[in-house]
Every structure is written in structure tokens, then in C-alpha cells.
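Asks: here is my input; please provide its structure:
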Amino acid sequence: MTSTSRLVTRLLLLVAVMFGFGFALVPLYDVMCQAFGINGKTAGQYQGTQQVDDSRTVRVQFLATNAEGMAWTFEPLQAEVRVHPGASHEVRFVARNPTDRPMTAQAVPSVAPARAAAWFHKTECFCFTQQVLQPGEQIEMPVRFIVDRDLPRDVHHLTLGYTLFDITGRQPQDG
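Replies: Okay, here's the model as predicted:
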């Protein structure tokens, strides 16, 4: 085998390894976040029910922020609620498009403290779908959730935050 053939073989092997590493990044990121308790990612839609723990309450605070370049107004209707673990609750967020053009948005949730994110279950959330608002249109968006009754007893306060991103330019064009 000539030196050129060996070089080409090594380069092709390197490309294959880099390609495989690219696919492995998302699962590695999730494992690292879970191991170090960062990012506070919440799970997807929760389908279960639980028995309510009336012996304690947890304060759940709500935050709404816009990503850079997002023109909408966006806020929770309630700053916080006190809940019994295991009970289902609903809060609403309001978004308004003050621009003169239709816009599409996507909300990305996070829960703090991050170690409690696994015990925060959303049963319905506007973050599961993209939101399209016409110029001047306003919408109330519900979030239904359950704080798991197995939440560690030393956690008395959770914060559910949403960041709203403008994804209008990322939409596929018709035609």
C-alpha cells in the first residue's frame, strides 16, 4: 500500500469518526446535563395521574423572557402559585404580536433548580407547538402541570421559565 493510499484511508476513517461524533453529541449533552444537574430541561408531555399530597405545598414561580430579536410581549398572568404535589394545575401566559407582519414563535422551557426538573410534569403546554400570531393579535396560552409527589422534601420552590424565540425566518416557504 502506498503512502497516498494510507493517507486517504486515514482521512476517510477520520471523516467517518467525525460524522459519528456529530450524531453522538445530543445524547452526550443530555447525559452531561443530567450528571451535572445543569440546564433544567423538562421532559415531554406527561400522561399520568397521581394521588395528591395534601401534607405539603410547593411554590411554583413563572418567568417569561424573549430571546434577542423577538418583538412580542410575553408574560405569565400569575407570577406564582402554591400547589400540592400530585395535583394538576393550570396557568396562562399571554403573548402579543405588536408588529405589522405575521410571526411564528417557539417557547423553550426550563425548570430551576435543575435537580427538580424531573419531578415537574407538563400535561399541556404551548411549548409543544409553534405559535403563529397575525399583526396585533394576542393569545392566552395554557400550561397544565403536576409537581410530582416524589419531589424531594427539601425542595420548596420551583421556577418554570420560558424563553420565546422568533422562528419566522426558519419556516418552509410554500411553492
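Asks: every contact and neighbour count from this point should use C-alpha atoms.
Replies: OK.
Asks: helices of the protein, residue ranges please.
Replies: Along the chain, the segments classed as helices by DSSP state H run 3-36.
Asks: for A16, see how far away the residue nearest to the spatial centre of it is.
Replies: Residue closest to the average C-alpha location in the chain (Cα atoms, centre = their mean): P109, at 2.9 Å. Counting by Cα to Cα, to the nearest Å, the gap from P109 to A16 is 34 Å.
Asks: want to put them side by side, so please do this one too:
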Amino acid sequence: MATQPLQQRNKRTGLIMLAFAVGMLGLGYAAVPLYDLFCRVTGFGGTTQRASDSDASLAERLAASGATRDIVIRFDANVARNMPWDFRPEQATDKIAIGSRDQAIYLARNTGPEPIVGSASFNVFPNEAGKYFSKVQCFCFTEQRLEPGQEVRMPVVYYVDPAILDDPLVEDLDSITLSYTFHRKVEDES
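Replies: A predicted model of the protein is given here:
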């Protein structure tokens, strides 16, 4: 008779452990999207913001209605070791008014003997400026396929949110670096 309560406790403990394991598995799958959301909301690690045309227009109106200042944007380009591409900004720096929309062009050329699909990771330095650096259009939003010898011009349409002027951590910032690194698509690796 004493085995009945013991079996019930073992069954209950087993179910609790199973629920815990399933919960941990679920958290494991949710970790990447949750971390990505956290970075996009806070600008953590230099993560930039993704903005719509209407967001950019609002920033331009806000900048036009109040005092603004210029800021220098530096453009950086890198490729992973297994990526036979030449990748560089068309222009190394640009000076823009905070709140105004601007465009930068990056150039990429496949120097390898086969088609390659790549995707760009990005960040902003200093990290604290990430939540104020907004991209309206970017080649980094999609994968890029280049044939052997093919060269493309890839635009980035961006603005710096005027709210940066009210943040004591970065209000006196005079330059921001936008950096991209192209990586070979994992399924495309030879």
C-alpha cells in the first residue's frame, strides 16, 4: 500500500521534470529572437534601428522645426575570411544634419570563380548611438547573390534620430561609424 503514494509522487516528479525540460527547450528556441528584439529596442551592442519612410519623414520634420547640428558618419566594410569579395564604401565619410535622411553606397565585387550568396551583419560605434541610427533601406535586409566577377552598388538610406541630442550619454557625439561585415551564406559554403 505504501507503494501507491510513492508511485504517484514519482509520476508527479517526472511530469514536473518533463515540463521543465520542454520549457527550457522553448526558451532555447526563443532566446535568439528575444535577444534580437532586445538589441533592436535598446540599441545594445551598436544594433541599429529599422525605420519606415514615414519615420524618416517625421525625423526630418522634427529636425527642421528645432535646432540641430551636423554629425560625421564613417563607413566601414569587411568580409569574412571565406568570402572572396571586394567590399568597400564608395565614400569613407559623410557629414549630415541630425534628423535628415541620407544615402551611402557600398560596392561589392565577387572575385571568386563561382556564384556566392552573402549576408551582411552590421553594427554602429559607439554602441550607445545604435538606438538613434535608423536605416530606411539597406542591402543588409536581404541576402546578396553575386556571380563571378559581378560588381554591384548597394545603397543604405539612413538618418540619425534627433532624440540623440537629448541623450546625455551621446549628445556631444561628433561621429558615428556604421560597419558591415559580409559573410558567406552557410548553405552556400563549399
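Asks: can you calculate the TM-score here?
Replies: Here the superposed chains carry a TM-score of 0.84, computed using TM-score structural alignment, normalised by the length of the first structure; 171 aligned residues with a Cα RMSD of 2.6 Å.
Asks: hmm, back to that, tell me the counterpart of the residue nearest to the centre of the first structure in the second structure.
Replies: P109 of the first structure maps onto F122 of the second structure when the alignment is built from TM-score structural alignment.
Asks: let me know whether its match touches T181 as I believe.
Replies: Yes: shown here, F122 of the second structure and T181 form a contact pair, counting by Cα atoms under 8 Å, at 6.4 Å.
Asks: show me what contacts Q131 of the first structure?
Replies: By Cα atoms under 8 Å, 6 or more residues apart in numbering, the contact set of Q131 of the first structure is 104-106.
Asks: that one -> the second structure?
Replies: Counting by TM-score structural alignment, the partner of Q131 of the first structure is Q144.
Asks: can you check P76 of the first structure too?
Replies: Matched by TM-score structural alignment, P76 of the first structure corresponds to P89 in the second structure.
Asks: so who does the closest residue to F87 of the second structure other than its chain neighbours touch?
Replies: Spatial nearest neighbour of F87 of the second structure, excluding adjacent residues (Cα to Cα, 6 or more residues apart in numbering): A108 at 4.4 Å. By Cα under 8 Å, 6+ apart, the residues touching A108 of the second structure are 85-88, 151-154.
Asks: reformat those residues as a markdown table; add neighbour count.
Replies: Shown next, in a markdown table, are the contacts of A108 of the second structure (neighbours: other Cα atoms under 10 Å):
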| residue | neighbour count |
| --- | --- |
| W85 | 26 |
| D86 | 16 |
| F87 | 21 |
| R88 | 19 |
| E151 | 16 |
| V152 | 15 |
| R153 | 14 |
| M154 | 16 |
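Asks: strands - which of the residues you listed land there?
Replies: By the criterion of DSSP state E, membership of these in strands covers 85-88, 151-154.
Asks: so which of those residues is the closest to F75 of the second structure?
Replies: Proximity of these to F75 of the second structure (Cα to Cα) peaks at R88, which lies at 8.5 Å.
Asks: tell me the spacing between the closest one and S54 of the second structure.
Replies: For R88 of the second structure, the distance to S54 of the second structure - Cα to Cα - is 29 Å.
Asks: same question, L18 of the second structure
Replies: The gap separating L18 of the second structure from S54 of the second structure is 48 Å, by Cα to Cα.
Asks: and for V22 of the second structure?
Replies: Per Cα to Cα, V22 of the second structure is found 42 Å from S54 of the second structure.
Asks: also R74 of the second structure?
Replies: Noted for R74 of the second structure: a distance of 25 Å to S54 of the second structure, by Cα to Cα.
Asks: what does F38 of the second structure give?
Replies: Separation of F38 of the second structure from S54 of the second structure (Cα to Cα) stands at 23 Å.
Asks: who's more crowded, these two?
Replies: Neighbours were counted for F38 of the second structure and for S54 using other Cα atoms under 10 Å; F38 has more, 13 against 10.
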